[in-house]
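K.L.:
No letters, just coordinates:
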């Protein structure tokens, strides 16, 4: 991770990222202890991790890492449809509204971009995972 990404992550945490991530972790906890929300608990936890540390991190399809994962097949697609209808669209809309207001200032532009990335992940999280920003570059050498 670059020094700039580290500084941006620290500023992100200090200016509200830690509180937002805590909200995702609490949601993941309650999803995990309920029977109905259990299939979406991992998606909520991954959203919390991504919200905690968005700079220097990107989302990738899990089938790049794990073949035959249940979240990358038809059940994952169905889970994403349910997620989208019940939570994904308004969570993504919240991130986009925050990105709009942060994007008004030059200082807020990196944080606005982080909210746009978070909106995409909050919209359709199942079957995706987090990786370092240079994941594809490092993987190309193997």
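P.N.:
Cool, got the structure. Remember, it's a predicted structure, so these values are computed and weren't measured experimentally. Numbers count the residues shown, from 1 in each chain.
K.L.:
can we go C-alpha only for contacts and neighbour counts from here?
P.N.:
Will do.
K.L.:
what does the host helix or strand of residue 111 contact?
P.N.:
Assigned by DSSP states H and E, residue 111 belongs to helix 109-123. Contacts with helix 109-123, where a contact means C-alpha atoms under 8 Å, 6 or more residues apart in numbering, come from 8, 12, 47, 50-51, 54-55, 59, 83-84, 88-89, 91-96, 98-103.
K.L.:
Now, of those residues, which are buried?
P.N.:
8, 12, 47, 50-51, 54-55, 59, 83-84, 88-89, 91-96, 98-100, 102-103 (16 or more other C-alpha atoms under 10 Å).
K.L.:
Tell me which of these fall in strands.
P.N.:
residue 59 (DSSP state E).
K.L.:
picking that back up, show me which positions of the next helix or strand after the helix holding residue 111 end up buried.
P.N.:
Going down the chain from helix 109-123, the next helix or strand is strand 128-132, by DSSP H and E. Of the residues in strand 128-132, 128-131 count as buried by neighbour count, 16+ other C-alpha under 10 Å.
K.L.:
another structure for you, compare them:
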């Protein structure tokens, strides 16, 4: 079922969303200072290509302070606008029955588009088994 939903997602907007995130990543990597944002954009682009069956977890660790500072900058510069775009797209997708799962996937992308630094995208069935012991309640769905 995940594969069918991913193919439908890809055909009805996922490819364009991924290309947008990929283009943002290229632009961010052109400037030396914004390379971490570019890497995060590439990570989100991969997630935007195949979102069903994957989830986002916090990476944690020693870089928590730097991730938080970077996420604040991202949130103010781009995160809010990207999240608004995801909400508006989800509303449009939810107007049809086949679009409801796609709208849910679009809403599922909001947390990583708001604060992408310090996150890891993992398969949903391994999220708790691999990361649960270490990261516990910080699991983002």
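P.N.:
That came in fine, so what should we check first? The shown structure was predicted, so the numbers you read here are calculated from the model rather than taken from an experiment.
K.L.:
Overlay them and tell me the TM-score.
P.N.:
Scored against TM-score structural alignment, normalised by the length of structure 2, the superposed chains reach a TM-score of 0.87; 132 aligned residues with a C-alpha RMSD of 1.6 Å.
K.L.:
Now for residue 63 of structure 2, how many residues are close by?
P.N.:
For residue 63 of structure 2, the count of nearby residues is 11 (other C-alpha atoms under 10 Å).
K.L.:
In a markdown table, list the buried residues of strand 128-132 of structure 1 along with distance to residue 19 of structure 1.
P.N.:
Shown next, in a markdown table, are the buried residues of strand 128-132 of structure 1 (distance: C-alpha to C-alpha, whole Å):
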| residue | distance to residue 19 of structure 1 |
| --- | --- |
| 128 | 23 |
| 129 | 21 |
| 130 | 20 |
| 131 | 22 |
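K.L.:
wait, which of those is closest to residue 18 of structure 1?
P.N.:
Taking C-alpha to C-alpha as the measure, residue 18 of structure 1 lies nearest residue 130 of the buried residues of strand 128-132 of structure 1, at 17.7 Å.
K.L.:
For residue 32 of structure 2, which three-state class applies?
P.N.:
Classification of residue 32 of structure 2 using DSSP: H, G, I helix; E, B strand; the rest coil returns coil.
K.L.:
Spatially central residue in structure 1, please.
P.N.:
Centroid-nearest residue in structure 1, with C-alpha atoms, centre = their mean: residue 47, separated by 3.8 Å.
K.L.:
Residue 22 is in contact with that one, correct?
P.N.:
No - in this structure residue 47 of structure 1 lies outside contact range of residue 22 using C-alpha atoms under 8 Å: 10.4 Å.
K.L.:
Quick check: the aligned residue for residue 110 of structure 1 in structure 2?
P.N.:
Aligned by TM-score structural alignment, residue 110 of structure 1 pairs with residue 101 of structure 2.
K.L.:
Please apply the same query to residue 74 of structure 1.
P.N.:
By TM-score structural alignment, residue 74 of structure 1 lines up with residue 65.
K.L.:
And residue 14 of structure 1, by the same measure?
P.N.:
Checking TM-score structural alignment: residue 14 of structure 1 goes with residue 11.
K.L.:
I appreciate the help and will end here.
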